[in-house]
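S.K.: got a sequence here, can you build the structure:
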Amino acid sequence: MNKRLYSKKKSDAVSGYLFLLPALLAFLLFIGAPMVITIVLSFFDYNMLQGSEWINFDNYIEFFKNPTSWQIIWNTFKLTLILVALHIVIALLLAFVIYKEKRGPVKYVYRTAVYLPSILTTASVAIAWYYMFNYDFGVFNWLLSQLGISGVKWLTSSSGVIVAICLFSLWKFVGTPFLYYLIGLQGIPDGYYEAAQIDGANKIQTFFHITLPMLTPTLFFVITITTINTFQIFDEPYIITNGGPGNASRTLALHVYEKAFKAYEMGYASSVSVVLFIIVLVITIILYSTQNKWVTYDVE
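M.R.: A predicted model of the protein is given here:
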């Protein structure tokens, strides 16, 4: 009997690994192998036009010695902090308001309107927003002029470009965390709200003592995914501001692209990629290590 049970477990294990094999091979081919190659290249002075030379940690030393690198790192952190906060709060508010909407057709219209920008091509809408931010004939400065407010130099001032990128990113990508929140809200059992109503809890008390705690798994997922994605922000600064003015909106991902495909310094670009990977890895580990202190998984 034990041999038969052991044989069945072994057969199930083999079947499981066979099902995992395609995904594992895809991971090794498209993620694992490029990661190893990038780490190896980061120790080379590798120029696509001139060959390669082993230089140990010189690429990393050069990166951290350059004052511009620290500004680029700060730009990346600054955009991440602002955008993660905006996406978390505004997406939650939108999801909660639409979740409470009782009129079915109206709810579907609102839900579609919020999520639709997320499925549009970033490059195409970013070009449109680039013209909307124009100082002389952009729609944003025209709206400000109608209110008697002088125009803002959205794309030519160090503070304006950060605001421009955040506005565009919020409009473009808030639909994704919004959808996660909406699904999370729909998964909260109605019994909790009925019990709170019987106990006389008002709407604010219900939100902070029932809705928010029950939504913490979704909130944790949104924070993690949004943080990882925002640290790799590329499209917005590349298309809208091109990293300018100066280096005011240049991010690590944009810096990697410029060094790799404009300057052809693959070794240096690889070292910057490794730095970005380590930063994202450390932040992710910190988020996962703190989840047990505030995330509620037990809904019984």
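
S.K.: only C-alpha atoms from now on, for both contacts and neighbour counts.
M.R.: OK.

S.K.: show me the contacts for Ala269.
M.R.: Counting by C-alpha atoms under 8 Å, 6 or more residues apart in numbering, Ala269 touches Ser42, His255, Val256, Tyr257, Lys259, Ala260.

S.K.: and the gap between the residue sitting nearest the centre point of the chain and Trp142?
M.R.: With distances taken as C-alpha atoms, centre = their mean, Asn229 lies nearest the centre of the chain, 2.5 Å away. Going from Asn229 to Trp142 by C-alpha to C-alpha, to the nearest Å gives 32 Å.

S.K.: likewise for Phe19?
M.R.: 57 Å.

S.K.: quick one, which of the two is more surrounded?
M.R.: Trp142 (19 against 11; other C-alpha atoms under 10 Å).

S.K.: one more to put side by side:
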Amino acid sequence: MSNTVVGLLFLAPALLFFVLFIGEPVVATLYLSFTKYNVITPAKWIGFDNIKHLFSDDRLWLTYGNTLKYVLILTPMHAILGLLIALAVNRNIGKGWKYLYRTIFYFPVLATSAAVAVAWQFIFSKDFGILNYLLGKFGVSPIAWMQSPHWVYVAVAIYSFWKFIGNAFLYYLIGLQSIPAALYEAAEIDGANKTQRFFSITLPMLSPTIFFVLVTTLIGATQIFDEPYLITSGGPGDASRSVNMYIYEVAFQHHEMGYASTLSLSLFLIILCVTVFQFSISKKWVNYDRD
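M.R.: Below is the predicted model:
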């Protein structure tokens, strides 16, 4: 048996999984985007009607605006604060403390979103929430975290930080620990201070990790669903409703699977374009040279 055949046999399970659970749904979505389909009756071919509806759907563009706000808030928050936390934990402290901090920051990622969201709804409660209670100790009036179209984004950001900052933190920490200590020792002998070592060694060597975190975090923020769905239910009104929430509503509440497929493709194309752009400019600042 040739090496090619053996290789294909080893790849077969992964390829089968890809075809069944990724390839087939993508092809089905592309087909359904040109149909009117409500699950109960057979799909009816309607050509480009769904695409025409997409460009005239004011509610869709409102949700795209909301999603853009999430991207602008959550992407830098996770990318920057995750790095700062990783730098703090990576200091010259005992292994026991490092294990403890890693557990503290990463444990929320493992917790079930639906379960912890219930607790956070009580925390954000205007009248009975502990957050407003603590702020009241400093003379701050109760804030309508989940009822105000402005404060709702702050509430989602706080929950997202607590729940998901562990992902970025862990990637950064692994990246920091993979930087050769000899580089810092050589720079210290040459008289470089902490700031110079950070900008001349840490950032360039960590740039692949930073790039990975930026790409994955931006994609996650563009596809955001759990945070607004569980904390605010998209309210007040549509103030915090994301595109993914709107797609879910169109597909599973209005049963317009054809139009929902068109919306999904529009989101996919936007994410694809943004990701390609990120990769195209990464060559200018990402350093993969470890020698």
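
S.K.: if we can go back for a sec, just tell me what the residue nearest to the centre of structure 1 corresponds to in structure 2.
M.R.: In structure 2, Asn229 of structure 1 lines up with Gly220, judged by TM-score structural alignment.

S.K.: aligned partner of Val272 of structure 1 in structure 2?
M.R.: So Val272 of structure 1 corresponds to Leu263, using TM-score structural alignment.

S.K.: can you give me the distance of the residue nearest to the centre of structure 1 to Val295 of structure 1?
M.R.: 21 Å.

S.K.: and for the aligned partner of Lys44 of structure 2 in structure 1, the neighbour number?
M.R.: Under the alignment by TM-score structural alignment, Lys44 of structure 2 pairs with Glu53 in structure 1. Using other C-alpha under 10 Å, Glu53 of structure 1 has 13 neighbouring residues.

S.K.: my read is that Glu53 of structure 1 contacts Tyr46, right?
M.R.: Yes. Between Glu53 of structure 1 and Tyr46 there is a contact under C-alpha atoms under 8 Å: 6.4 Å.

S.K.: check contacts around the aligned residue in structure 1 for Phe124 of structure 2.
M.R.: The equivalent of Phe124 of structure 2 in structure 1 is Phe133 (alignment by TM-score structural alignment). Applying C-alpha under 8 Å, 6+ apart to Phe133 of structure 1 gives the contacts Val139, Phe140, Asn141, Trp154, Leu155, Ala164.

S.K.: how close does the third one get to Leu155 of structure 1?
M.R.: If I follow you right, that is Asn141 of structure 1. Counting by C-alpha to C-alpha, the gap from Asn141 of structure 1 to Leu155 of structure 1 is 12 Å.

S.K.: matching residues in structure 1 for stretch 134-145 of structure 2?
M.R.: Going by TM-score structural alignment, stretch 134-145 of structure 2 lines up with residues 143-154 of structure 1.

S.K.: report the buried residues of that stretch.
M.R.: Buried residues in stretch 143-154 of structure 1, defined by neighbour count with 16 or more other C-alpha atoms under 10 Å: Gly151, Val152, Lys153, Trp154.

S.K.: can you name the residues that contact the third one?
M.R.: Under the criterion of C-alpha under 8 Å, 6+ apart, the contact partners of Lys153 of structure 1 comprise Asn134, Tyr135, Gly160.

S.K.: do you know how far the closest residue to the last one other than its chain neighbours is from Val139 of structure 1?
M.R.: The spatially closest residue to Gly160 of structure 1, leaving aside those adjacent along the chain, is Trp154, at 4.2 Å (C-alpha to C-alpha, 6 or more residues apart in numbering). From Trp154 of structure 1 over to Val139 of structure 1 the distance is 12 Å, taken as C-alpha to C-alpha.

S.K.: re the thing from before, just the contacts of Lys153 of structure 1 now: which is nearest Asp58 of structure 1?
M.R.: Distance to Asp58 of structure 1, by C-alpha to C-alpha, is smallest for Gly160 among the contacts of Lys153 of structure 1, at 35.3 Å.

S.K.: how big is the offset of the helix or strand where the closest one lies relative to structure 2?
M.R.: Using DSSP states H and E, Gly160 of structure 1 sits within helix 158-173. Superposed on structure 2, helix 158-173 of structure 1 shows a mean distance to its aligned partners of 0.7 Å (mean C-alpha distance after the TM-score superposition for structure 1).

S.K.: what about that helix, distance to the chain center?
M.R.: 14 Å (C-alpha atoms, centre = their mean, to the nearest Å).

S.K.: ok, the contacts of Ala269 of structure 1 in structure 2, which still hold?
M.R.: When you map those onto structure 2 and apply both residues aligned by TM-score structural alignment, their matches' C-alpha atoms under 8 Å, the shared contacts are Ser42, Val256, Tyr257, Lys259, Ala260.

S.K.: excluding chain neighbours, what is closest to Val274 of structure 1?
M.R.: In space, Val274 of structure 1 is closest to Ile39, 6.5 Å off (C-alpha to C-alpha, 6+ apart).

S.K.: what's the one you found aligned with over in structure 2?
M.R.: Aligned partner of Ile39 of structure 1 by TM-score structural alignment: Leu30.

S.K.: before we move on, what about Phe208 of structure 1?
M.R.: Aligned partner of Phe208 of structure 1 by TM-score structural alignment: Phe199.

S.K.: same deal with Arg4 of structure 1?
M.R.: Checking TM-score structural alignment: Arg4 of structure 1 goes with nothing.

S.K.: gap between Arg4 of structure 1 and Leu18 of structure 1?
M.R.: 21 Å.

S.K.: higher neighbour count, the two?
M.R.: Leu18 (12 against 9).

S.K.: what residue of structure 2 matches up with that one?
M.R.: Under TM-score structural alignment, Leu18 of structure 1 pairs with Leu9 in structure 2.

S.K.: again with Gly104 of structure 1
M.R.: In structure 2, Gly104 of structure 1 lands on Lys95 (TM-score structural alignment).

S.K.: which residues touch its match?
M.R.: Per C-alpha under 8 Å, 6+ apart, neighbours of Lys95 of structure 2: none.

S.K.: and the one helix or strand Thr176 of structure 1 maps to, what's buried?
M.R.: Taking DSSP H and E as the criterion, Thr176 of structure 1 maps to helix 175-186. Buried residues in helix 175-186 of structure 1, counted by 16+ other C-alpha under 10 Å: Gly175, Thr176, Pro177, Phe178, Leu179, Tyr180, Tyr181, Leu182, Gly184, Leu185.

S.K.: now do the contacts for the equivalent of the last one over in structure 2.
M.R.: Aligned against structure 2 by TM-score structural alignment, Leu185 of structure 1 finds its counterpart in Leu176. The neighbours of Leu176 of structure 2, taking C-alpha under 8 Å, 6+ apart as the test, are Ala86, Leu87, Asn90, Thr202, Leu206.
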